[in-house]
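J.: Below are the sequence and a predicted model; questions follow.
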Amino acid sequence: MKKGMFICVEGIDASGKTTQAKLLVKNLNKKGYEAIYTSEPTKGFFGQILRQKILYGNKRAPAVIEALLFALDRLEHVEKEIKPALKKGKIIVSDRYFYSSIAYQGAAGLDPAWIEEINKWAVKPDLAIYLDVPAEVVIKRLGKKRSVMETLENQRKVREVYLRLVNEGKLMLIDGNRSVKEIGEEILQVVLERLKNRSL
């Protein structure tokens, strides 16, 4: 039976991760692989609460509430989308995963070990990519229309946590301060190399 592959793409806001996750799926499909795109927060029950009340509200909820809601949304995501796709041998590319919780709620003061604990049941990605872009660059990209999490200070803190995860070997860093094409080509090569090594 063909084994599926789970990839997640992480990064601070406006780092280009959504573009790259979708581009990776498109490029893999062109190469003959069955790849699908998914994202967090999802469009499920808890994902809708996160989108409406937490991410785009006027003020931030307590970090512990955010972390628990994201974990509940992720549980639904894993059971309804990720596991079924992997069982069918598909490549599933997620735009954000539990590393986002460690980065964002960790930057808000929560213990990263506790965040990992409430997400310990989550399927571990075969490859976790982090698109690194300076906080100052993403703030310019975002312009004036920003959510409560999209402040320069917060993005800097979140980036620091992501870089710590890179240093711990949990994420693979890709320079996100280049053209969409250049970044996309590098990510595709990394993924194809992983797929090739798995089939040896």
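T.: Nice, thanks for sending it over.

J.: CA only for contacts and neighbour counts going forward, please
T.: OK.

J.: and residue 58, that's in a helix?
T.: No. Applying DSSP: H, G, I helix; E, B strand; the rest coil, one finds residue 58 to be coil, outside a helix.

J.: Pretty sure it sits against residue 148.
T.: Yes. Between residue 58 and residue 148 there is a contact at 6.7 Å, judged by Cα atoms under 8 Å.

J.: Buried residues of the longest helix belonging to the chain, list them for me.
T.: Once the chain is assigned using DSSP state H, the helix that runs over the most residues is helix 180-199. Under the neighbour-count criterion of 16 or more other Cα atoms under 10 Å, helix 180-199 has 183-184, 187-188, 191 buried.

J.: Of all pairs in these, which one is the farthest apart?
T.: For the buried residues of helix 180-199, with distances taken as Cα to Cα, the pair at the greatest spread is 183 and 191 (12.4 Å).

J.: still on that earlier bit, other residues contacting the longest helix of the chain?
T.: With contact meaning Cα atoms under 8 Å, 6 or more residues apart in numbering, helix 180-199 is reached by 16, 19-20, 23-24, 27-28, 174-176.

J.: Just send the buried residues of helix 180-199 back as a markdown table, with distance to residue 139 too.
T.: Putting these into a markdown table (distance: Cα to Cα, whole Å) gives the following:
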| residue | distance to residue 139 |
| --- | --- |
| 183 | 20 |
| 184 | 22 |
| 187 | 24 |
| 188 | 27 |
| 191 | 29 |
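
J.: Take this one as well and set it beside the first:
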Amino acid sequence: MIVYPHHERYPGRLIAVEGLDGSGKSTQIYLLKRWLEMKGVKVFFTEWNSSLLVKKATSKGKKRQLLTPTTFSLIHCTDFADRYERQILPLLKAGFIVLCDRYIYTAFARDTVRGCSKPWLHKLYSFACHPDITLFFNTPLQVALNRILGGRPQLKYHEAGMDLGLATDPYESFRLFQGKIYEEYLAMKTRFNFIEIDGTLAIEEQQNRVRDLIATTIDLPRYRCRTLG
């Protein structure tokens, strides 16, 4: 079993959100960020697959359909490692609350579905500490699919999981791909101490639960920006 490092020696706190596309997690972490900012808390936000270092390579590889499951996984790990070393870790050391829209569990779920070995993936990401809080927005598959497909006229090749050969129709492929990812999340939730949030609740009710959880778990006044005076 891989033993992940702890960041308890750092003053900051790490909060991650996970869930299917359409689960509502991105909306909730944005609202959480705004709430913390209004409270004067030192907060930093980062999201999956956003490193400028590998963005061009990722885009080119996807567009030309050159990525095998292993290279796809390694590129995303490179993206994460860059953000971890340049953003996440330094800000934890500086005493910030760091919010992550997707964390290593996204790789564990998606890359396992694409055929990568779970032990290999866990070892690949073993440099990363686990969050203080991981919120899993548990949204039924059909609800999440309806949210995504209702506002998106066309699915991208890899987004739909077309590289897996699950179905010839992009929408059916997406449904099957997301279903397999959902199963992986459910299998992980106990091992990695996910805190479940019902993704079918009203946005305001979900946010109230998230805020109550954060306020009772983290000493927020400790992370307020200090003003000179």
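T.: That came in fine, so what should we check first? These numbers were taken from a predicted model, which means no experiment stands behind them.

J.: thinking again about what came up before, among the contacts of helix 180-199 of structure 1, which lie within helices?
T.: Using DSSP H, the subset of the contacts of helix 180-199 of structure 1 located in helices is 19-20, 23-24, 27-28.

J.: Can you say which of those residues are buried?
T.: Using 16+ other Cα under 10 Å as the burial test, those include 20, 23-24, 28 as buried.

J.: Can you tell me which of these is closest to residue 162 of structure 1?
T.: Distance to residue 162 of structure 1 across those (Cα to Cα) is lowest for residue 20, with 17.6 Å.

J.: picking that back up, more crowded one of residue 58 and residue 148 of structure 1?
T.: Between residue 58 of structure 1 and residue 148, residue 148 has the larger neighbour count (other Cα atoms under 10 Å), namely 14 against 10.

J.: Quick check, central residue of structure 1?
T.: Nearest to the mean C-alpha position of structure 1, by Cα atoms, centre = their mean, lies residue 96 at 1.8 Å.

J.: which position in structure 2 aligns with that residue?
T.: Here residue 96 of structure 1 is matched to residue 102 in structure 2, going by TM-score structural alignment.

J.: Check residue 15 of structure 1 too.
T.: In the superposition onto structure 2, residue 15 of structure 1 corresponds to residue 23 when matched by TM-score structural alignment.

J.: circling back: just give me how far the longest helix of structure 1 sits from the chain centre.
T.: Using Cα atoms, centre = their mean, to the nearest Å, the mean C-alpha position of helix 180-199 of structure 1 is found 17 Å from that of the whole chain.

J.: circling back to that earlier point, hang on, isn't the match of residue 96 of structure 1 packed against residue 15?
T.: No. Shown here, residue 102 of structure 2 and residue 15 do not form a contact pair, counting by Cα under 8 Å, at 9.8 Å.

J.: tell me the contacts of residue 85 of structure 2?
T.: Residues touching residue 85 of structure 2, when contacts are defined by Cα under 8 Å, 6+ apart, are absent altogether.

J.: Check the gap between it and residue 182 of structure 2 for me.
T.: Taking Cα to Cα, to the nearest Å as the measure, residue 85 of structure 2 and residue 182 of structure 2 are separated by 29 Å.

J.: Same question for residue 201 of structure 2.
T.: Taking Cα to Cα as the measure, residue 201 of structure 2 and residue 182 of structure 2 are separated by 18 Å.

J.: between the two, who's got more neighbours?
T.: Taking other Cα under 10 Å, residue 201 of structure 2 and residue 182 do not tie; residue 182 has more neighbours (21 against 11).

J.: Identify the residue of structure 1 aligned to the more buried one.
T.: For residue 182 of structure 2, the aligned position in structure 1 is residue 159, judged by TM-score structural alignment.

J.: Quickly find the element holding that match.
T.: If you go by DSSP states H and E, residue 159 of structure 1 is part of helix 152-167.

J.: Quick one: list the elements packing against that helix.
T.: helix 98-107, strand 127-132, helix 135-142 (3 or more Cα pairs under 8 Å, 6 or more residues apart in numbering; DSSP states H and E).

J.: which residues in structure 2 does the last one align to?
T.: Okay, so that is helix 135-142 of structure 1. Per the alignment by TM-score structural alignment, helix 135-142 of structure 1 matches residues 141-148 in structure 2.
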